[in-house]
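[1] Got a predicted structure plus its sequence, pasted below:
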Amino acid sequence: MRPEVSQLLYVSAREVSMERNQVVLVDQYDQEVGEMDKLLAHQRGELHRAFSIFIFNKAGQMLIHQRAAKKYHGGGLWTNACCSHPQKGEDLKSAAKERLGFEMGLVCDVERIFSFVYHSPVENGLIEHEYDHVFVGYTDVEPQPNPAEVQDYQWISLEELQQKIEQSPEQFTYWFKSALTRVIAALER
């Protein structure tokens, strides 16, 4: 097989494996209770496991990205560096690091700093109800975002970010706004 064909097959298989079309359903203690199609879980508002990654650089700026417009919810909204759902049997931290590489083209270590549960209606008649594990990482490497996932990105100071959220909260995802104050508080400890 020609190298370029085998490379295409590898990329296609990798993209399929990164689709994450299932979510792990959990109870209020993050104990697995089942698995469900991701869209159906968001239609029904089922509690499921998720992770959110916040990345900072040495200047203290946070990496945020604008979700690709074609996303089934949150399209065009600004949010943290990466967020997704671990699949059944996946190690949470490994899944988070792998997804960060897939979405933002970044490889860096991340550490879980807290978890929280949130429940909120979002656009398109969907409901976010997640047991969200929040990770933080540090890098000065410029992202190489996946255009299927990311429309734009920027490094931003916390002060400027908080001003933008106050002025235009509708431009940011619900989970990002919910987690941000907790992340700032955790980092100040």
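    Cool, got the structure. This structure is a prediction, so every number in the text was calculated from the model and none was measured. Numbers count the residues shown, from 1 in each chain.

[2] C-alpha only now, for contacts and for neighbours.
    Will do.

[3] This structure: helices as residue ranges?
    Using DSSP state H, the helices of the chain run over residues 3-17, 38-44, 92-104, 158-167, 174-188.

[4] put this beside the first:
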Amino acid sequence: MSDQNLVPKPDDLFDVVDELDRVIAVRPRREVHALGLLHRAVHVLVFNDAGQLFLQKRSMKKDRQPGLWDSSASGHVDHGEDYDTAAIREFEEELGVKPPSNLTRWFKVEARPETDHEFVWVYRAYHNGPFRLHPIEIDDGAWFMPDHIEKWLAERPQDFASAVPVILAHARTLGQWPGCDLLHWPSQR
């Protein structure tokens, strides 16, 4: 796939969904965003053996939330695509490597303004890198300890894409952020 195929286009098609995440229509990307229609996305949180989370800094070329720190990999679910396929695709496109076999669904976040009206399935995986970050999608990336991210988020929330605080807050409600359950999955490595 060429780099040009990875650049979001205003006419890319998204499935529009209802409040129960059921597909009700298909609309162009620009219309979905302009009208705040409910649609679907995935976020992948990648942890290494040291318990660090990889965050990406969104490219300044992005049309939405450029230059902000975001999940390890994230993106829209394309028209006709399911969440799992989208998670694998985004992992490969943005991080430049095949996803590990331990890539699994973790939890779902309901659509709201902070998620850009997206229903978001959050996935987690273990991978120690290195990654080949896609230059059109990502300007930078780094590993951070969860406690550092928490402090950073509290002091400078404006540094993060709007879905990140929602996702991490949901992980906290599960008792798995920044806890040992999240950081040690010996059966899934």
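    Here it is on my side, so go on. On a predicted model such as this, the values are computed, not experimentally measured, just so you know.

[5] Give me the TM-score for these two chains.
    Here the TM-score for the pair of chains, by TM-score structural alignment, normalised by the length of structure 1, is 0.83; 173 aligned residues with a C-alpha RMSD of 2.0 Å.

[6] The aligned partner of residue 44 of structure 1 in structure 2: how many residues sit nearby?
    Aligning on TM-score structural alignment places residue 44 of structure 1 opposite residue 35 in structure 2. Residues lying near residue 35 of structure 2 (other C-alpha atoms under 10 Å) number 9.

[7] separation between residue 35 of structure 2 and residue 27 of structure 2?
    According to C-alpha to C-alpha, to the nearest Å, residue 35 of structure 2 and residue 27 of structure 2 sit 11 Å apart.

[8] Then residue 169 of structure 2?
    The gap separating residue 169 of structure 2 from residue 27 of structure 2 is 31 Å, by C-alpha to C-alpha.

[9] Looking only at neighbour counts, state which of the two leads.
    Taking neighbours as other C-alpha under 10 Å, residue 169 of structure 2 and residue 27 compare with residue 27 leading, 17 against 13.

[10] returning to that earlier point: so which of the helices of structure 1 is nearest residue 74 of structure 1?
    Proximity to residue 74 of structure 1 (C-alpha to C-alpha) singles out helix 174-188 among those, at 8.9 Å.

[11] residues of the closest one that come out buried?
    Residues of helix 174-188 of structure 1 classed as buried by neighbour count (16 or more other C-alpha atoms under 10 Å): 174-177, 179-180, 182-183.

[12] do the same with stretch 132-149 of structure 1
    132-138, 143, 145, 149.

[13] what does stretch 85-98 of structure 1 give?
    Across stretch 85-98 of structure 1, burial judged by 16+ other C-alpha under 10 Å covers 85-87, 92-93, 95-98.

[14] now, which of the residues you listed sits nearest residue 52 of structure 1?
    The nearest member of the buried residues of stretch 85-98 of structure 1 to residue 52 of structure 1, counting by C-alpha to C-alpha, is residue 96 at 7.8 Å.

[15] Residue in structure 2 paired with that closest one?
    Correspondence of residue 96 of structure 1 to structure 2, assessed by TM-score structural alignment: residue 87.

[16] In this structure its match contacts residue 123, no?
    Yes. Counting by C-alpha atoms under 8 Å, residue 123 is a contact partner of residue 87 of structure 2 at 7.4 Å.

[17] Need the residues touching each of those two.
    With contacts defined as C-alpha atoms under 8 Å, 6 or more residues apart in numbering, the residues shared by residue 87 of structure 2 and residue 123 are 42-44.

[18] Buried subset of these as a ChimeraX selection?
    Here is the ChimeraX command that picks out the buried ones among these, judged by 16+ other C-alpha under 10 Å:
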select :42,43,44
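
[19] would you list the shared contacts of residue 87 and residue 123 of structure 2 in CSV and tack on distance to residue 16 of structure 2?
    Compiled in CSV, those are given as follows (distance: C-alpha to C-alpha, whole Å):
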residue, distance to residue 16 of structure 2
42, 15
43, 18
44, 22
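
[20] Now, the shared contacts of residue 87 and residue 123 of structure 2 that are in strands?
    Residues of these located in strands (DSSP state E): 42-44.

[21] now the strands for structure 2?
    Going by DSSP E, structure 2 shows strands at 13-17, 23-28, 39-47, 53-58, 69-70, 73-76, 104-109, 118-126, 138-144.

[22] Mean neighbour count, those strands: which tops it?
    strand 39-47 (a mean of 26; mean count of other C-alpha atoms under 10 Å).

[23] I'm done for today, thanks for sticking with me.
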